[in-house]
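J.: Quick one, structure for this:
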Amino acid sequence: MSSSAYDLISIDLVLPGMGGLDVLVRIRKLDPDIPVVMVSGHGTTEMAVVAFENRATKYVVKSLESFKSLPYVFENLIQEARFKSNERAMRSQIERSERIHRSIVENALAGIYILQDGAFRLVNPKLGEIFGTSAESLLGLPFWQMIKPDDMACVSRLESDPLSDIPVYESKVQRKDGTSRWIEFRTVAIEYEGKRAILGNVLDITARKDKEIDMMNESRELSALEGLTEICLSGMDLDGRLGGVLCQMVSGTSGAEAGGIFLREEEGLELRALHGSVEELIRFIGGVETVRLLSQP
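T.: A predicted model of the protein is given here:
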């Protein structure tokens, strides 16, 4: 028997060659959901109990009144079975869709999160990797705890207006081991479990930002060297202009503590512009045998 061949099966309790209950048991092995109505001319309470224990849908005792109502009983059972079948199909489709979405989220190359009331409600493994911890440890944590203090204004704006005209944010996040990473994140307002929330995805852009900073520093240094060449060729206000060039060069070098500009003279090198202390500069260049410090700014 094909499970889709019938809408409903009605079985008499007494059948030639095989009892109706035996037929019911076989039907249920083939199809656990199809409506089965057991009909008996001499029904007893005990027999009805046995029928229901074997998963009969309904038990009907033969009578004139019951036969008149059978078409309505059958129709109601068929409609109910169709409704349950559609419900099962929808539930199966939803579960399949959820499995697909869960797989996409869990295997995404970007960090994905849902933020609600300022705290993480859903995160994927990649987000935990970016923050240097497990995804589970992020759940319930306030988002602002992961952001560097200098970027808190960005987070405040995000929480107050997730639909702002800045669709992409860049920020530095503090990792569990104390290091920091540059991230780029995009957000959209959603409803999650009946409440307003923010859906976001995060990319680790640390490598890109480091390259951008290196390129900016190189550009600044090149510009300073071009200015230095121009100054040397013009000979105008040399010491003052050299100091400005040195400041420009040092400002583009992260962590610079000392720097200087030397001009080659007949007796050696002459320090004409200084950033930091002379001692630090001498320690850096490794000696003063060829350096004549004629003046200190």
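
J.: From here on, just use CA atoms for contacts and neighbour counts.
T.: OK.

J.: Surely residue 198 and residue 114 touch.
T.: Yes: shown here, residue 198 and residue 114 form a contact pair, counting by C-alpha atoms under 8 Å, at 5.6 Å.

J.: Pull the number of nearby residues for residue 269.
T.: 18 (other C-alpha atoms under 10 Å).

J.: Show me what secondary structure element comes after the host helix or strand of residue 71.
T.: Residue 71 is part of helix 64-106 when elements are defined by DSSP states H and E. Under the assignment DSSP H and E, the closest C-terminal helix or strand after helix 64-106 is strand 111-116.

J.: Contacts for that next one, please.
T.: Counting by C-alpha atoms under 8 Å, 6 or more residues apart in numbering, the neighbours of strand 111-116 from elsewhere in the structure are 105, 120-128, 130, 143, 195-203.

J.: before we go on, could you also do this sequence so I can check it against the first one:
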Amino acid sequence: MKLKFYLTILFGAIFLNSYSQNTQAKKIDSLLIEFQKKSFYGSINPAKEELEKYQQTIIPELIKLLKDTSFVKLTDTADLIYPGTTVFYGHGYFIPYDLDWISVRSGWLLEEVTFQDFGYKNSEINDETLLKLMKGNYNEYIQKGNYEVDWKEKTSDQKKIEYRKILSNNAEKWWKENHKKWNRISAIKEALKSNNENRLSKVFQYLRFGESKCANMTKELYSTEIKPIIVDLEKTNQYPEIQEQIKLLLNESVSLKILDIK
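T.: Purely as a prediction, here's the structure:
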């Protein structure tokens, strides 16, 4: 009788676990479909925010998408500024990734989740070029309230695709080497010690403004394991923008939304 009872419990647990996994897989599939649509504010950005919550579970799916060569021009961009922008309103949400390409869109989220720098950030668009753009078109902006953007000196689409294949292979290799030991806390620590400005920028943005919970990141763990690294970094960091981020984070506090409060 006891054996039958235990078997019932065991099979029940297996069923519930399987059901939970299937439900999660369906949810992720649904979000990935939304992530590949055209509307930035209607589909892509909301899906991105939800997908980020799955942390390492979503990484293999994003790596698969890195090989997708589809071009899906964004719509519903409003004041979004990105390499595919055609109209600039003098302000907006700045994303230096060529999001019209599914592979780069996936690379954007992959780098946000992992705090790695796989090379998907568009080197043609940065704060300096954006400032030049604003200054160079200031009179037109004053007259029209917006101005057309001509992104020059782009490589051919074919060269971009070939280059991104290399990036995707590098990301795939990285995951094969790290998937067994990867977690987001270790990723944060690694990024903070990386001396890579892109990685540092992403990790500070997450620590200050992150919306997705970091598994096992308690307030105590942040104080004892993460904050000391930041304090040490303040003494050695050479990047002015990162130095500013360090000061702001130490003067304020870590985003409560990323903490795993039991």
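
J.: where does the TM-score land?
T.: For this chain pair, the superposition-based TM-score is 0.24 by TM-score structural alignment, normalised by the length of structure 2; 99 aligned residues with a C-alpha RMSD of 5.7 Å.

J.: Which of the contacts of strand 111-116 of structure 1 fall in strands?
T.: Counted as lying in strands by DSSP state E, out of the contacts of strand 111-116 of structure 1, are 120-123, 195-203.

J.: Report the buried members of these.
T.: Under a neighbour-count criterion of 16 or more other C-alpha atoms under 10 Å, the subset of those counted as buried comprises 120-123, 197-203.

J.: which of those sit farthest apart?
T.: With distance counted by C-alpha to C-alpha, no two of those lie farther apart than 197 and 203, which are 19.9 Å apart.

J.: what are the ranges of the helices in structure 1?
T.: For structure 1, the helices defined by DSSP state H occupy 20-30, 45-53, 64-106, 125-130, 135-138, 152-160, 206-234, 238-251, 278-285.

J.: tell me which strands and helices the fourth one is in contact with?
T.: In this case it means helix 125-130 of structure 1. In this structure, helix 125-130 of structure 1 makes packing contacts with strand 111-116, helix 135-138, judged by 3 or more C-alpha pairs under 8 Å, 6 or more residues apart in numbering; DSSP states H and E.

J.: Show me what counts as buried in it.
T.: By neighbour count, with 16+ other C-alpha under 10 Å as the criterion, the buried positions of helix 125-130 of structure 1 are 125-128, 130.

J.: Check which residues of the helix or strand containing residue 142 of structure 2 are buried.
T.: Secondary-structure assignment from DSSP H and E places residue 142 of structure 2 in helix 138-144. For helix 138-144 of structure 2, burial by neighbour count (16+ other C-alpha under 10 Å) applies to residue 141.

J.: Also stretch 18-33 of structure 2?
T.: Residues of stretch 18-33 of structure 2 classed as buried by neighbour count (16+ other C-alpha under 10 Å): 28, 31-32.

J.: burial measure for residue 185 of structure 1, as a count.
T.: 18.

J.: Who are the contact partners of it?
T.: Residue 185 of structure 1 sits in contact with 168-170, 200-203, where contact means C-alpha under 8 Å, 6+ apart.

J.: one more time with 6 Å, if that's ok
T.: Under the criterion of C-alpha atoms under 6 Å, 6 or more residues apart in numbering, the contact list for residue 185 of structure 1 reads 168-169, 201-202.
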